[in-house]
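S.K.: 3D, please:
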Amino acid sequence: MTGELSPIDKAKFVAAKRAVEFVEDGMRVGLGTGSTAAWMVRCLGEMVREDGLKIRGVPTSTRTAELAREVGIEVITLDEAGWLDVTIDGADEFDGKLNLIKGGGGALLQEKIVATASDQMIVIADVGKEVETLGAFPLPIEVIPFGWQTTKLLVEELLINMDVLGREVTQRMKGDEPFVTDEGNFILDLHLGRIGNPHQLSMVLNQMPGVVENGLFIDICDIVVLGYGDGRVETRDINEGTVEEDRLDFAESDNLFSDMLD
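M.R.: Here you go, the predicted model:
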């Protein structure tokens, strides 16, 4: 099966495969949202079915919840879990300090709540997600529908005084209709080019009425597992200051993810 994967999908697969090795029996696990996180959920499901792994998963979106149930993972709410042992999720960008931009899939609010309610956050990514400075990927912010155009104008004015290259703000669409989050809110994408001070920007955005949350994950990620198209995996632990490199072999007969290739 893996012979049919693109190099990017191979990178996502090996990163996910390595990341789930951090999950132990009895853990409460935050399950991220997005294409890379979907590989992780599939890998965990395989461990549940074939290895008897007993975990409870807290999904960060309705689509992740559906996938988790499909592959055999017990799904519970964050309120039922109380606190999580680990959250594994993808990222749209990360820098050398493991600060992130997330929200490309529109689930940034639940993703941030779940990640901050965890002892540890592990990010899985392909090598293309690493950047020197955050901002090339549009920064999503979740806003309530009431007065969203006013909120958009206020955000554009706020950006004038921020250390960013661009200030274009667009509403995220799904076809001809606005994209709506699981909480019934809208997403505005901030096309900034470069974010000179992520801490400051995150703080001032969240102080604005109408803004529910932003996609800057600052000082939340503990470990990033970086996958390469040739099977190499690099694991960086920001707390321990360690970098480990390895290579995972592909099982050519494995068809666990064949439906993801359609």
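
S.K.: from here on, contacts and neighbour counts on C-alpha atoms
M.R.: Noted.

S.K.: What ranges does this protein have for its helices?
M.R.: Assigned by DSSP state H, the helices in the chain fall at 7-19, 35-51, 62-70, 78-81, 108-116, 148-159, 198-206.

S.K.: Let me know which of the ones you listed is tucked in deepest.
M.R.: helix 7-19 (a mean of 25; mean count of other C-alpha atoms under 10 Å).

S.K.: returning to that earlier point: is it possible to export the helices of the chain to JSON lines including distance to Gly215?
M.R.: Converted to JSON lines, the helices of the chain look like this (distance: least, C-alpha to C-alpha, whole Å):
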{"stretch": "helix 7-19", "distance to Gly215": "21"}
{"stretch": "helix 35-51", "distance to Gly215": "16"}
{"stretch": "helix 62-70", "distance to Gly215": "18"}
{"stretch": "helix 78-81", "distance to Gly215": "20"}
{"stretch": "helix 108-116", "distance to Gly215": "6"}
{"stretch": "helix 148-159", "distance to Gly215": "14"}
{"stretch": "helix 198-206", "distance to Gly215": "8"}
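
S.K.: run this one through as well so I can compare:
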Amino acid sequence: MDQTEQNKLKALVGQEAVKYVQDGMIVGLGTGSTVRYMVDALGKRVNEEHLNIVGVTTSTRTTKQAESLGITIKDLDEVDHIDLVIDGADEISDDFQGIKGGGGALLWEKIVADASDKCMWIVDQSKMVHQLGAFPLPVEVIPFGSSHVFAKMEKFGFKPSWRMDGDEQYLTDQKNYIIDLHLGQINDPAKLYEKLIHIVGVVEVGLFLNRVNDVIIGTNNGPVVKHAR
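M.R.: Coordinates of the predicted model:
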């Protein structure tokens, strides 16, 4: 699939997703290229239909975009719940487990998802896979002692690499580093998550397990909605 076709599918699922946003909702707004199209579509609805909604974002990038479109944004600690979070994903397996964090926002994305009543992922069809692992698994780590965390992951055979931003190590909005694990395939995501999250210095892992309610998939025949749970 070429980039133009992929962007078309991303725009379609973004437009489909905002149909689920209702007046008065508190909506979690994810991060990533697909979400950008969704936020554009949501901003259009807010301005044309005068929707009274509040957005809670998962990155400073999404905050800037949403505010530029006239969407009211509040911090997570300013709201008591989120009705619906709409976010992208880097891979979704047949059993609706996911890898997220390609955009570097996995910690905030997971915190917002955990505070949400419902979780919706929007992806183009290339993100649907039988088994997770082809996409490098992001792991967010604190900078202090991070080289030791990296070495431990090497010892485990996880084939780690530092996420880079030019010549510098990539910094998340929380000022942490990201280590990407090149696993090829993940046979037991839950077991892997437990192993990684208990490494001291690891903040969060880009495995999003048993979290999504609905997935909207952009296909050449139009958006397809699948109910995960």
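
S.K.: Do you know the score for how well these two fit?
M.R.: The TM-score (TM-score structural alignment, normalised by the length of the second structure) is 0.97; 227 aligned residues with a C-alpha RMSD of 1.0 Å.

S.K.: before we move on, back to that, for the helices of the first structure, which one sits closest to Asp25 of the first structure?
M.R.: Closest to Asp25 of the first structure of the helices of the first structure is helix 35-51 (C-alpha to C-alpha; 9.6 Å).

S.K.: What's the separation between the aligned residue in the first structure for Asp180 of the second structure and Leu100 of the first structure?
M.R.: In the first structure, the residue equivalent to Asp180 of the second structure is Asp189, according to TM-score structural alignment. For Asp189 of the first structure, the distance to Leu100 of the first structure equals 15 Å [C-alpha to C-alpha, to the nearest Å].

S.K.: More neighbours: the two, which one.
M.R.: Under the criterion of other C-alpha atoms under 10 Å, the comparison of Asp189 of the first structure against Leu100 puts Leu100 first, with 27 against 22.

S.K.: Which residue, neighbours along the chain excluded, lies closest to that one?
M.R.: Phe94 (4.4 Å; C-alpha to C-alpha, 6 or more residues apart in numbering).

S.K.: Can you give me the distance of the residue positioned nearest the centre of the first structure to Val114 of the first structure?
M.R.: The centroid of the first structure falls nearest to Gly90 when counting by C-alpha atoms, centre = their mean (3.3 Å). Distance of Gly90 of the first structure to Val114 of the first structure, given as C-alpha to C-alpha: 13 Å.

S.K.: now do Asp95 of the first structure
M.R.: With C-alpha to C-alpha as the criterion, Asp95 of the first structure and Val114 of the first structure are 21 Å apart.

S.K.: residue boundaries of the strands in the stretch 51-200 of the first structure?
M.R.: Assigned strands in the stretch 51-200 of the first structure, in chain order: 56-59, 74-75, 86-89, 93-94, 100-101, 121-126, 139-143, 168-171, 173-174, 177-178, 186-191 (criterion: DSSP state E, counting those that start in this stretch).

S.K.: and Val224 of the first structure, which of the ones you listed is closest to it?
M.R.: Per C-alpha to C-alpha, nearest to Val224 of the first structure of the strands of the stretch 51-200 of the first structure: strand 121-126, 4.6 Å.

S.K.: Which neighbouring elements make contact with that closest one?
M.R.: Packing partners of strand 121-126 of the first structure (3 or more C-alpha pairs under 8 Å, 6 or more residues apart in numbering; DSSP states H and E): helix 7-19, helix 35-51, strand 86-89, strand 223-227.

S.K.: dump the residue contacts of the closest residue to Leu188 of the first structure other than its chain neighbours.
M.R.: Counting by C-alpha to C-alpha, 6+ apart, Leu188 of the first structure lies nearest to Gln171, which is 4.5 Å off, once chain neighbours are set aside. By C-alpha atoms under 8 Å, 6 or more residues apart in numbering, the residues touching Gln171 of the first structure are 178, 186-189.
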